[in-house]
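Student: Below: sequence and its predicted model.
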Amino acid sequence: MTYKTLTQKLSMLLASALLMGSAIAAPLKIGTNPGMLGDSLAVAAQEAQKQGLDVEIVEISDWTTPNVALAAGDLDLNYFQHGAYLDNEIRERGYPFVKAGVGVLPNIGLFSTRIQRLEDLKQGATVAVANDPINQGRGLVLFENAGLIQLRDGVGTKATVHDIVENPRKLKFKELEGPQLVRALDDVDLAQGYPARFVSAGRPDIATSGLQYSTVDDVYYAILFVARENNANDPRIAQFIRIYQQSPSVHAKIDELYAGSKKLYSLPWQK
């Protein structure tokens, strides 16, 4: 073997070793949304660091980019979507995704600044629901559970306002984008809402005074840890999810972010 050949082989081996070291050292990258999800993941990342697992939390403000980035390989995992949203994304976009683990279940509620009991909702009242097909059905089921409407048999959480077959109070349904429901509360008599958004907006008093809440039976809407099919068996993913689910510090942070009220969330993996 010539000196030149030996040098070339050593250079190749060194480059290979550096690449392997870089891969080993690369952090587990998790995409999420700011607020409750990002803050609770940050605590889990600190706990993971103590166990020798390097984790990078990437906060993304929209609901599209986390799946695009995961599919492209820019993320190893994401944590922002519930089962209904994930199923729709796979159906509509063909993403090669799988559920890697279950996270927190954010309850939704019916909120009002005008009435204190559902019985006081007047005839012809204006009520607000989400306008997207994924969250509108969930909200309408909550209206039905509250005894305010009846939906067509069998539609369940796939319901739209067109599936309302009984509306004895002649409620006027106003369809709004999910993030606008919090801001619209003062303009309607009753609104579907997300308690965590009220807490984030500095209104924990509203979050904890809902007139009706969903429950742990709504587990299809638990936030999921989602991976690609080709990396779902990465042991780092299983380790991080285990930390998130078992760490008392993470549980305490989630509770803090939900104003200490168990009406606003549940931890399905404990059931």
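Tutor: Good, I have the coordinates. Numbers count the residues shown, from 1 in each chain.
Student: hey, let's count contacts and neighbours off CA atoms from now on
Tutor: Noted.
Student: Please tell me how far Phe225 sits from Arg203.
Tutor: From Phe225 over to Arg203 the distance is 28 Å, taken as CA to CA, to the nearest Å.
Student: what's the answer for Gly124, then?
Tutor: Distance, Gly124 to Arg203, using CA to CA: 27 Å.
Student: same thing with Arg236?
Tutor: For Arg236, the distance to Arg203 under the criterion CA to CA works out to 37 Å.
Student: correct me, but Glu166 touches Gln150?
Tutor: Yes. In terms of CA atoms under 8 Å, Glu166 counts as a neighbour of Gln150; the distance is 4.9 Å.
Student: what residues are up against Val216?
Tutor: If a contact means CA atoms under 8 Å, 6 or more residues apart in numbering, then Val216 has Leu105, Asn107, Ser266, Pro268 as its contacts.
Student: Top of these by number of neighbours, please.
Tutor: The most crowded member of the contacts of Val216, judged by other CA atoms under 10 Å, is Leu105 (24 neighbours).
Student: Please enumerate the strands of the protein.
Tutor: Shown for the chain, the strands assigned by DSSP state E span residues 28-32, 55-59, 77-82, 97-102, 105-106, 109-111, 126-130, 150-151, 164-166, 172-176, 190-193, 212-213, 223-228, 265-266.
Student: Which residue of Phe225 and Arg203 possesses the greater neighbour count?
Tutor: A direct count of neighbours by other CA under 10 Å for Phe225 and Arg203 places Phe225 higher, at 22 against 15.
Student: ok, longest helix in the chain?
Tutor: Taking DSSP state H as the assignment, the helix of the chain that covers the most residues is helix 3-25.
Student: Surely Pro268 and Val104 touch.
Tutor: Yes. Under the criterion of CA under 8 Å, Pro268 makes contact with Val104 at 6.8 Å.
Student: quick one on the thing from earlier: need the contacts of Val216 in TSV with distance to Glu256, can you?
Tutor: Compiled in TSV, the contacts of Val216 are given as follows (distance: CA to CA, whole Å):
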residue	distance to Glu256
Leu105	15
Asn107	15
Ser266	13
Pro268	18
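Student: which parts of stretch 68-87 are buried?
Tutor: By neighbour count, with 16 or more other CA atoms under 10 Å as the criterion, the buried positions of stretch 68-87 are 70-71, 75-87.
Student: and the end-to-end length of it?
Tutor: From start residue to end residue, stretch 68-87 stretches across 15 Å - CA to CA.
Student: Run through the residues that contact Glu177.
Tutor: With the criterion set at CA under 8 Å, 6+ apart, Glu177 makes contact with Ala130, Asn131, Asp132.
Student: again, 6 Å this time
Tutor: Ala130, Asn131 (CA atoms under 6 Å, 6 or more residues apart in numbering).
Student: From Phe240, how far out is it?
Tutor: 33 Å.
Student: now Leu267
Tutor: Distance of Leu267 to Phe240, given as CA to CA: 16 Å.
Student: dropping in the other structure now:
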Amino acid sequence: MPLAQFLRPALLAATLFSGLALADPQHIKIGINDSPQNAAIELAAQLAKEKGIEVEVLSFSDWNTPNLALANGDIDINYFQHQPFLENAIAQNGYDLVPLAYGVENKVGLYSKKITAFNQVKDGDTVAVADDPVNQGRGLNLYQRAGLITLRDGAGPKASLQDITANPHKLKFIELPGPQLARVLDDVTLAQSYPSHILAAGTADPGSALLFSQDEANGHLYALRFVVARKNVDNPAVHTFIDIFQNDPRVRTAIEKAYGNPKLYALAWLPAQKEAAR
């Protein structure tokens, strides 16, 4: 069954499980990355105690360990990746992981502290993109939309540097892990980055990107997912935690406060947005 098909049944299950009274305290571990959403995750973990669930939040510094930890049973759920990243991780490592529900969709943008318009790019300038095969394609498509490069026809969201067919400014691309891109703005002319990482790093105004992604057309393909190992698909504590994150107004307020700008994110689980993903 395609991964996306797990999302709609899981969202229904979240509603069913949220009403269950858990007789014995349960303990679950969730793996996350550095993000403004962490405050909302921590709040949801605190609120879960009211329903008899102890949630331990573990923060990872890279984008590979959270899936390895999930596959090994070291954590029960993770929340840091969109579906293309998950599918790539499954294809490369054979993980038996399942996306349960949508989370927040982070925009991605092209940021600069050296220029204010793309026509100011000079020949030979150094620019940065993500080094993983999924997010690199997302960044390269932004560079193409900016008119700085041309990609091979059909390269799509999985484009790589090898798919560049025209680079008139002879830009020098450096590849970096996603979380590090926000920290190199002083060293490059342009960098692909998430507003959430820019906000966490404090290196620029998250809303100052020269160009933002337009992922709504992709059915929120890049919204983060709550992901579990298959054995935890029906874990009521996991579903209750997700339900708290998605529906408790206090968590919603924490998300709004963390981003400070509604243009930087979308709540992909809301009915109108879920419909676009079908």
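Tutor: Right, received. Where do you want to start? Computed from a prediction, not measured in an experiment: that's the story for all the values here.
Student: For the two chains, what TM-score is obtained?
Tutor: Comparing the chains after superposition, counting by TM-score structural alignment, normalised by the length of the first structure, produces a TM-score of 0.83; 247 aligned residues with a CA RMSD of 2.1 Å.
Student: Format the strands of the first structure as CSV; extra columns: distance to Gln8 of the first structure.
Tutor: As requested, the strands of the first structure are exported to CSV (distance: least, CA to CA, whole Å):
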stretch, distance to Gln8 of the first structure
strand 28-32, 33
strand 55-59, 35
strand 77-82, 38
strand 97-102, 41
strand 105-106, 56
strand 109-111, 66
strand 126-130, 62
strand 150-151, 72
strand 164-166, 73
strand 172-176, 64
strand 190-193, 64
strand 212-213, 67
strand 223-228, 37
strand 265-266, 59
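Student: Between those strands, which one is closest to Ala44 of the first structure.
Tutor: strand 55-59 (9.0 Å; CA to CA).
Student: For burial, what's the neighbour tally of the alignment partner in the second structure of Ala48 of the first structure?
Tutor: Residue correspondence to the second structure (TM-score structural alignment): Ala48 of the first structure is matched to Ala48. A count of neighbours around Ala48 of the second structure, defined by other CA under 10 Å, yields 21.
Student: Nearest spatial neighbour of Ala48 of the second structure, chain-adjacent residues omitted?
Tutor: On the basis of CA to CA, 6 or more residues apart in numbering, the spatially nearest residue to Ala48 of the second structure that is not a chain neighbour turns out to be Phe241, at 6.2 Å.
Student: Then Val58 of the first structure?
Tutor: Gly31 (4.7 Å).
Student: So Gly260 of the first structure versus Tyr244 of the first structure, what's the distance?
Tutor: On the measure of CA to CA, Gly260 of the first structure and Tyr244 of the first structure end up 18 Å apart.
Student: Phe225 of the first structure now?
Tutor: In this structure, Phe225 of the first structure and Tyr244 of the first structure are 10 Å apart, going by CA to CA.
Student: Over to Arg197 of the first structure?
Tutor: Remark: distance between Arg197 of the first structure and Tyr244 of the first structure (CA to CA) = 21 Å.
Student: which one of those two has more residues nearby?
Tutor: Ranked by neighbour count (other CA under 10 Å), Arg197 of the first structure and Tyr244 place Tyr244 first, with 24 against 19.
Student: Apart from its chain neighbours, what residue comes closest to that one?
Tutor: Counting by CA to CA, 6+ apart, Ala44 is the residue found nearest to Tyr244 of the first structure once chain neighbours are left out, at 5.4 Å.
Student: Hmm, that neighbour is touching Arg242, no?
Tutor: No. The pair formed by Ala44 of the first structure and Arg242 falls short of the contact definition of CA atoms under 6 Å, at 9.6 Å.
Student: who has more neighbours, those two?
Tutor: Taking other CA under 10 Å, Ala44 of the first structure and Arg242 do not tie; Ala44 has more neighbours (26 against 14).
Student: what's the mean deviation for stretch 81-91 of the second structure versus the first structure?
Tutor: When the first structure is superposed, stretch 81-91 of the second structure averages 1.4 Å from its matched positions, counting by mean CA distance after the TM-score superposition for the first structure.
Student: Need the contact partners of that stretch.
Tutor: By CA under 6 Å, 6+ apart, the list of residues contacting stretch 81-91 of the second structure from outside reads Val134, Tyr222, Ala223, Leu224, Arg225.
Student: For the third one, give me its contacts.
Tutor: Taking CA under 6 Å, 6+ apart as the definition of contact, the neighbours of Ala223 of the second structure are His82, Val104, Glu105.
Student: and Ala26 of the first structure, what pairs with it in the second structure?
Tutor: Aligning on TM-score structural alignment places Ala26 of the first structure opposite Gln26 in the second structure.
Student: nearest spatial neighbour of its match, skipping sequence neighbours?
Tutor: With sequence-adjacent residues excluded and distances taken as CA to CA, 6+ apart, Gln26 of the second structure is closest to Ile53, at 4.8 Å.
Student: just Val104 of the second structure next, same as before
Tutor: The shortest distance from Val104 of the second structure to any residue that is not its chain neighbour, by CA to CA, 6+ apart, is 4.9 Å, and that residue is Leu267.
Student: Share the number of residues neighbouring that neighbour, please.
Tutor: 21.
Student: repeat for Gly210 of the first structure
Tutor: 24.
Student: of Glu166 and Gln150 of the first structure, who's got more company?
Tutor: Gln150 (18 against 13).
Student: Go ahead and confirm Pro99 of the second structure touches Leu224.
Tutor: No. Contact status for Pro99 of the second structure versus Leu224: not in contact, 9.5 Å apart, counting by CA under 6 Å.
Student: the more surrounded of the two?
Tutor: In terms of neighbours (other CA under 10 Å), Pro99 is the more surrounded of Pro99 of the second structure and Leu224; the figures are 27 against 23.
Student: Next, work out how far apart the more buried one and Ala182 of the second structure are.
Tutor: When distances are taken as CA to CA, Pro99 of the second structure and Ala182 of the second structure turn out to be 27 Å apart.
Student: Output the contacts of stretch 81-91 of the second structure as TSV; include the columns distance to Ser160 of the second structure.
Tutor: Conversion of the contacts of stretch 81-91 of the second structure to TSV gives the following (distance: CA to CA, whole Å):
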residue	distance to Ser160 of the second structure
Val134	9
Tyr222	17
Ala223	21
Leu224	22
Arg225	24
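Student: Between those residues, which sits nearest Pro157 of the second structure?
Tutor: Distance from Pro157 of the second structure was checked for each of the contacts of stretch 81-91 of the second structure by CA to CA. The minimum falls on Val134, at 7.2 Å.
Student: Contact partners for the closest one?
Tutor: Under the criterion of CA under 6 Å, 6+ apart, the neighbours of Val134 of the second structure are Phe85, Lys158.
Student: so what corresponds to it in the first structure?
Tutor: Structural alignment (TM-score structural alignment) places Val134 of the second structure against Ile134 in the first structure.
Student: Please report how far that match lies from Thr160 of the first structure.
Tutor: Ile134 of the first structure sits 10 Å away from Thr160 of the first structure, going by CA to CA.
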